[in-house]
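Trainee: let's see this in three dimensions:
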Amino acid sequence: MFPRVRALGQWLALGSVVGVVCGGASALFLFLLDEATHWRLQHEFVVYLLPVAGLVIGALYGKWGASIRAGNNLVIDTVHEGDARLPLRMAPMVLVGTVLTHLFGGSAGREGTAVQMGASLADAVAHRFRVSPSTRRELLAAGIAGGFGSVFGTPIAGTVFGLEVICVGRMSYEALVPALVAAVVGDLVTRALGIHHSVYPVPEALALSPGVIGKWLVFGVAMAVAAVVFVEGVHFIKKRLEKALPALALRMALGGVGVVGLWQLVGTSDYLGLGVPMIQRAFVDPDLPPEAFALKLLFTAVTLGAGFLGGEVTPLFFVGAALGNVLGRLLGLPLELAAGVGLAALFGAAANTPLALSLMAVELLGANVLPHVVIVTVTAYLLTGQRGIYPAQRIARLKHGGPLLERLVPLRDLDVPRAPADRTEEPKP
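Mentor: Take a look at the predicted model:
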C-alpha cells in the first residue's frame, strides 16, 4: 500500500508542477497569438512582409535553433532515446517564432508550439528534481499532455494524446497519472489566467443504422485521402525545398512568397492564420465554398513545408470541418455533426492518434458525436497506412496487423526487417 501511495504523491506533486508551467506558458502563448491575429486583421498589409519574417525567423533558428529545429519529432525522439536534454530555449524560441508566423499571415496551428513548450519545460523540471531516467520519460509525456490539453482546453484528450502520440498502436500507460495531472492542472491554470477557448455548436444526436454506418465509412475514406495528401504534401515540399535551398532562412522566405501569392490569387484572407471563423462557419453554413478545405490544405502545406513554426491541429480542424461540411451535404448527414466529426477525424488520422481526437471531439462538441467520430477516425487512421505528420513516431506493429517488429521503429525507418510470425513478446523501446 505504501509504495502505491508514495507513487501517487510523487505524481501529484511533479505532475502539478509540470501542469502549472505548461498552463502558464499556454496562457501567455494564446494571449500573444490572439493579439497578433487581431493586429494582422486590422493591418492586412503586413501579410506582404511574410517573406521577410521568414528570413528573420530562419536566421534566428539557423544561429541559435539548430539543436531544436526538429520540433515535435525531437520531443518524441527524446522520450524514446532520452540521451540529450531538451534545450530550455526551445520554449521561448518556438513561442516567438509561432507568434511571428501568425502575425504575418502564415497558415499554421498551435499544438506544435504547445507540445514543444510543454516538453522542454517538463524536462527542465525533471532535471531540477534529479529524477530517474524512467521518471524523466514519463514527465516528458506529461509535458506533451499538459501543453496539448491546456492550449485547447481539452485535458482528457491531452492526457491520451500524450500517451498515444509517442508510439503508434501502443499506449504508454506508465505515464498515465502524471499526464492526467499535468493536463488537468494545465487547463485549470490557463483558464484561471483568463484564457477563453473557441466554442463550437453542439450537434444533435443521430442514431446509428446500417445506412448511417455506410455513410460514415465513405466519410472515413475521404478523410484518409485528405490526410495522405496533407502528410505527403508537407513532406514533399519540405524535401524539395531543402534540396534546392540548404539555408532555412531562404526556404522560409520562398515559402512566404508562395503564401502571399496564394493569398492574392484567392482574393481572401480566410485561409491565413488559424482560420477559426471558417471552422465555426463550417458547422452552420450550407453554402460554404466546396473548395475551402483544399485551399486551406494548400496554404498550410506551403507554410509548414517551408519551415514556418506552429502546428497542424487547427489548420487540419479547418480542413476536416470544411471537408465534413461538403460530405455532409453530399451524403445527407446533419451539417453540424458532419463538420464536427471531420474536425476531429482528419487530425486523428494524420497524427495517428484516433483515441485522443475522438475524446477531443467529445470535450469540444458533447457526447452526441459518439460513436460517429470513433467510426470515422479509426477508419481514416487505418487507411492512411504507415505515415503521419510526425516521422519520429515509433511503431511496434503495422496498422493492418501481422507480427510485432523486432524493435520500436520510427515511421521514417519502416524498411527494417520484421520478427518471425510466432513472436509474442513486446518489443523493447
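
Trainee: rest of the way, CA atoms for contacts and neighbours
Mentor: Noted.

Trainee: just the strands in the stretch 101-250 of the chain please.
Mentor: Assigned by DSSP state E, counting those that start in this stretch, the stretch 101-250 of the chain shows strands spanning 167-168.

Trainee: all helices of it, in order?
Mentor: Secondary structure of the stretch 101-250 of the chain (DSSP state H, counting those that start in this stretch): helices at 111-128, 133-152, 155-164, 176-192, 210-244, 248-266.

Trainee: mind putting those into TSV with mean neighbour count and distance to residue 283?
Mentor: Shown next, in TSV, are the helices of the stretch 101-250 of the chain (neighbours: other Cα atoms under 10 Å; distance: least, Cα to Cα, whole Å):
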stretch	mean neighbour count	distance to residue 283
helix 111-128	26	22
helix 133-152	31	18
helix 155-164	28	21
helix 176-192	27	25
helix 210-244	19	16
helix 248-266	21	22
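
Trainee: out of those helices, which gets nearest to residue 23?
Mentor: Closest to residue 23 of these, according to Cα to Cα: helix 176-192, at 3.9 Å.

Trainee: circling back to that earlier point, export the helices of the stretch 101-250 of the chain to a markdown table and append columns for distance to residue 313.
Mentor: A markdown table is the format used below for these (distance: least, Cα to Cα, whole Å):
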| stretch | distance to residue 313 |
| --- | --- |
| helix 111-128 | 6 |
| helix 133-152 | 10 |
| helix 155-164 | 12 |
| helix 176-192 | 17 |
| helix 210-244 | 12 |
| helix 248-266 | 19 |
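
Trainee: can you say which of the ones you listed is nearest to residue 59?
Mentor: Of all the helices of the stretch 101-250 of the chain, helix 248-266 sits nearest to residue 59, with 5.3 Å by Cα to Cα.

Trainee: after the closest one comes which helix or strand?
Mentor: Heading C-terminal from helix 248-266, the first helix or strand you meet, by DSSP states H and E, is helix 276-282.

Trainee: other residues contacting that next one?
Mentor: Residues outside helix 276-282 that contact it (Cα atoms under 8 Å, 6 or more residues apart in numbering): 198, 200-201, 270, 288, 314, 317-318, 321-322, 325, 336, 339.

Trainee: and of the helices of the stretch 101-250 of the chain, who's closest to residue 329?
Mentor: For residue 329, the closest of the helices of the stretch 101-250 of the chain is helix 210-244, at 11.5 Å, according to Cα to Cα.

Trainee: want to put them side by side, so please do this one too:
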Amino acid sequence: MPLPSASCYTVSVKTTDTFNTRGTIMDSNNSSFRDQLEAAAFKIRTGFVQLIRLLTYGLLCGTLVGAVASVFALGIDAATTFRGEHPWVIFLMPLGAAAIIFFYQKFDRSEGTDTVLLAVTRSESVPGTMAPLIFCATITSHFLGASVGREGAALQIGGCMGDELGKRLHFQDSARRIMVMAGMSAAFSALFGTPLAATVIAMEISHVGLLQYDALVPCVIAALPAYYISGMFGVEKHPWGLSTVAPFTLRLSVSTFVLALLCAVVSVVFVIALGRIPSLARKIPAHPILRGAIVAVILLAMTLLSGGQFYNGAGGHVITECLQGGKVPVWAFLVKILFTAVSVAAGFKGGEIVPSLFIGATFGSVVGPLLGLPGGLAAAIGMGCLFCCVTNCPLGTLLISFEMFGFEGWPYYLLAIAIAYTVSGNYGLYHHQKIRYGKFRIGREDANAHH
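Mentor: Below you'll find the predicted structure:
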C-alpha cells in the first residue's frame, strides 16, 4: 500500500492552521466588540450621572439666584418709583456716594464684574460680600438718581452666589467655575427676561471668541427657572416692542452698515470715557470718601442744569420712547455718556449695560432717520450695536435682539452686530475679559479688553 505523499500532510496542516487562526481572529473580534460595548455602556452611565448632577445643580442655582435677582429687581423698581414721586432725594447724592465707598472700602475691595470673570478664566474665588454689597449699593444708586444700570450688578450677584454654592458643595475649581457661569445666566435671565441670551452671554463673556460648552446644560437649566420665578415675583420685563420694521433692501442695508460703523465709534468713546473720567476724579487731592462726595456734588449740579431727571437712573422710559419712534434731543447720547462716567467716578454701583442701551437707542433714533431708516428700527439697531461692542458678545447680542424686538428685523440686527463688533476692536467694559480670537487678525491671540 503506497504511503501518502508529503503534499497531503502539508495541505492538511495548512488547512488546520488556517482554521485555528480564523477562530482566534473571530474570538478576538468578539472580545474587542464586547470591550467596546462595555466601554460605551460605562460612558453612557457616567454621562447620565453627570447629566443628572448638572441638572440638579443648575436647577438649584437657578432657583436661588432667580429669587434673589427678582427681589433685587423689585427693589430697584421701588427705588426708582419713589425718586420719581419725591425728586428731592437727589440732594442726598453726596451722602449716598460717601456711604457706598465707605462700605466697599471696609468689606469688599474686589473689581466687581471683572472679579467674576476672573473666577471663570482663572478659577479665582469671588468674595462672599460681593452679592449683598452690590445688591444694596445698586438700589441706593437708583434711589439717588445715579446714571447706572442693573444687569452688570446682576452678573455680580449671580456669579457670587454661584461661586458660594460651589464652595458649599465642595466643588473642584473646574466645577465651581461652571456654577459661576450658571449663576450669571440665572441673574441675567431674571432681570432682563431673556433666557436665550442669558445662557449664551454667560458662556461667551469671559473668553471673547470661545464658547464654553461644558457650562451649556447648567446655564440653560439655571436661566429657565430664574426667568419664570421672576415672573412669579411680578418682575416687569422690558416692554420694548418696535413701532415698525421696514423690508430689508439694498439701500437700507447700506444705511445699516453706516449706522453700525458710527455706533462702534460711539461705543469706543463711551468705554474710554468710563476709564478716563474716573481716572481724573482720582486725582482730586482728598480722601476717597470725601472725593466720592465731591464728584457726587458735580453729578447733582449736572442734574439740576439739565432741567430734570431725563438722564438719571437707567432711563428705560427713554428707551421705550425711542423704540416707538419718539423724538429725543440730538445730544442725548453724549450727555448720557457723561452722566454715566461721572456716576461711576462718584462710586455709584449698578453697571453700565442699560446706560449703553440708552446711548444706542438715542443715537440710533437721531442718526437713523438721516440715513433713511425708521426711527424705532434705528434705535433697536443702535441698542444692539452698543450692547455688543461694550460686552464683546455678538452671539448673545443677536439673541437678545430677537428676544427683545422680535425676529422680523433679523437681517438688520445680524448685519449691524457683525460690523459693529469688528470695528470696535478690543475695547470693552471689562478689562479682565480675555480676547482669545481677535477682530482684525486671523488666528488666536491672548489679550485683555481695554478702555
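
Trainee: report the TM-score for the pair.
Mentor: Once superposed, the chains reach a TM-score of 0.91 (TM-score structural alignment, normalised by the length of structure 1), with 408 aligned residues with a Cα RMSD of 1.6 Å.

Trainee: hmm, back to that, of the contacts of helix 276-282 of structure 1, just say which sits nearest to residue 386 of structure 1.
Mentor: Using Cα to Cα, the contacts of helix 276-282 of structure 1 come closest to residue 386 of structure 1 at residue 317, 21.5 Å.

Trainee: what's the closest one aligned with over in structure 2?
Mentor: Counting by TM-score structural alignment, residue 317 of structure 1 corresponds to residue 357 in structure 2.

Trainee: rewinding a little: residue 373 of structure 1 is nearest to which of the helices of the stretch 101-250 of structure 1?
Mentor: If you check each of the helices of the stretch 101-250 of structure 1 against residue 373 of structure 1 by Cα to Cα, helix 210-244 wins as the nearest, at 8.7 Å.

Trainee: give me the mean deviation of the closest one from structure 2.
Mentor: With mean Cα distance after the TM-score superposition for structure 1, helix 210-244 of structure 1 departs from structure 2 by a mean of 1.1 Å once superposed.

Trainee: what's the counterpart of residue 133 of structure 1 in structure 2?
Mentor: Per TM-score structural alignment, residue 133 of structure 1 is aligned with residue 173.

Trainee: same thing with residue 333 of structure 1?
Mentor: Using TM-score structural alignment as the criterion, residue 333 of structure 1 maps onto residue 373 of structure 2.

Trainee: again with residue 146 of structure 1
Mentor: Aligned by TM-score structural alignment, residue 146 of structure 1 pairs with residue 186 of structure 2.

Trainee: on that earlier part again, once you drop chain neighbours, what's closest to the match of residue 133 of structure 1?
Mentor: Closest residue to residue 173 of structure 2 apart from its sequence neighbours, by Cα to Cα, 6 or more residues apart in numbering: residue 123 at 5.7 Å.

Trainee: so residue 324 of structure 1 is in contact with residue 344, correct?
Mentor: No - using Cα atoms under 8 Å, residue 324 of structure 1 is not in contact with residue 344, being 10.1 Å away.

Trainee: how much space between the match of residue 133 of structure 1 and residue 361 of structure 2?
Mentor: The gap separating residue 173 of structure 2 from residue 361 of structure 2 is 40 Å, by Cα to Cα, to the nearest Å.

Trainee: how about residue 24 of structure 1, what's its match in structure 2?
Mentor: With TM-score structural alignment as the criterion, residue 24 of structure 1 matches residue 67.

Trainee: quick one: contacts for its match?
Mentor: Each residue near residue 67 of structure 2 by Cα under 8 Å, 6+ apart is listed here: 226, 229-230, 233.

Trainee: what of residue 335 of structure 1?
Mentor: 283-284, 286, 324-325, 328-329.

Trainee: equivalent analysis for residue 225 of structure 2, please.
Mentor: Going by Cα under 8 Å, 6+ apart, residue 225 of structure 2 touches 59, 62-63, 66, 186.

Trainee: mind doing that once more with 6 Å?
Mentor: residue 62 (Cα atoms under 6 Å, 6 or more residues apart in numbering).

Trainee: now do residue 350 of structure 2
Mentor: Contact analysis of residue 350 of structure 2 by Cα under 6 Å, 6+ apart lists 138, 148-150, 153.

Trainee: corresponding residue for residue 80 of structure 1 in structure 2?
Mentor: Using TM-score structural alignment, the partner of residue 80 of structure 1 in structure 2 is residue 121.

Trainee: quick check, nearest of the contacts of residue 350 of structure 2 to residue 192 of structure 2?
Mentor: Using Cα to Cα, residue 150 comes nearest to residue 192 of structure 2 of these, at 9.3 Å.

Trainee: aligned partner of that closest one in structure 1?
Mentor: Matched across to structure 1, residue 150 of structure 2 falls on residue 110, judged by TM-score structural alignment.

Trainee: secondary structure element for the match of residue 317 of structure 1, which one?
Mentor: Counting by DSSP H and E, residue 357 of structure 2 is part of helix 353-367.

Trainee: mean per-residue distance, that helix versus structure 1.
Mentor: Mean for helix 353-367 of structure 2 is 1.0 Å (mean Cα distance after the TM-score superposition for structure 1).

Trainee: ok, the equivalent of residue 306 of structure 1 over in structure 2 - contacts?
Mentor: Residue pairing (TM-score structural alignment): residue 306 of structure 1 is matched to residue 346 of structure 2. Residue 346 of structure 2 sits next to 292, 295-296 when contact means Cα under 6 Å, 6+ apart.

Trainee: and in structure 1, which of the residues you listed remain?
Mentor: Retained in structure 1: 292, 295, out of those (criterion both residues aligned by TM-score structural alignment, their matches' Cα atoms under 6 Å).
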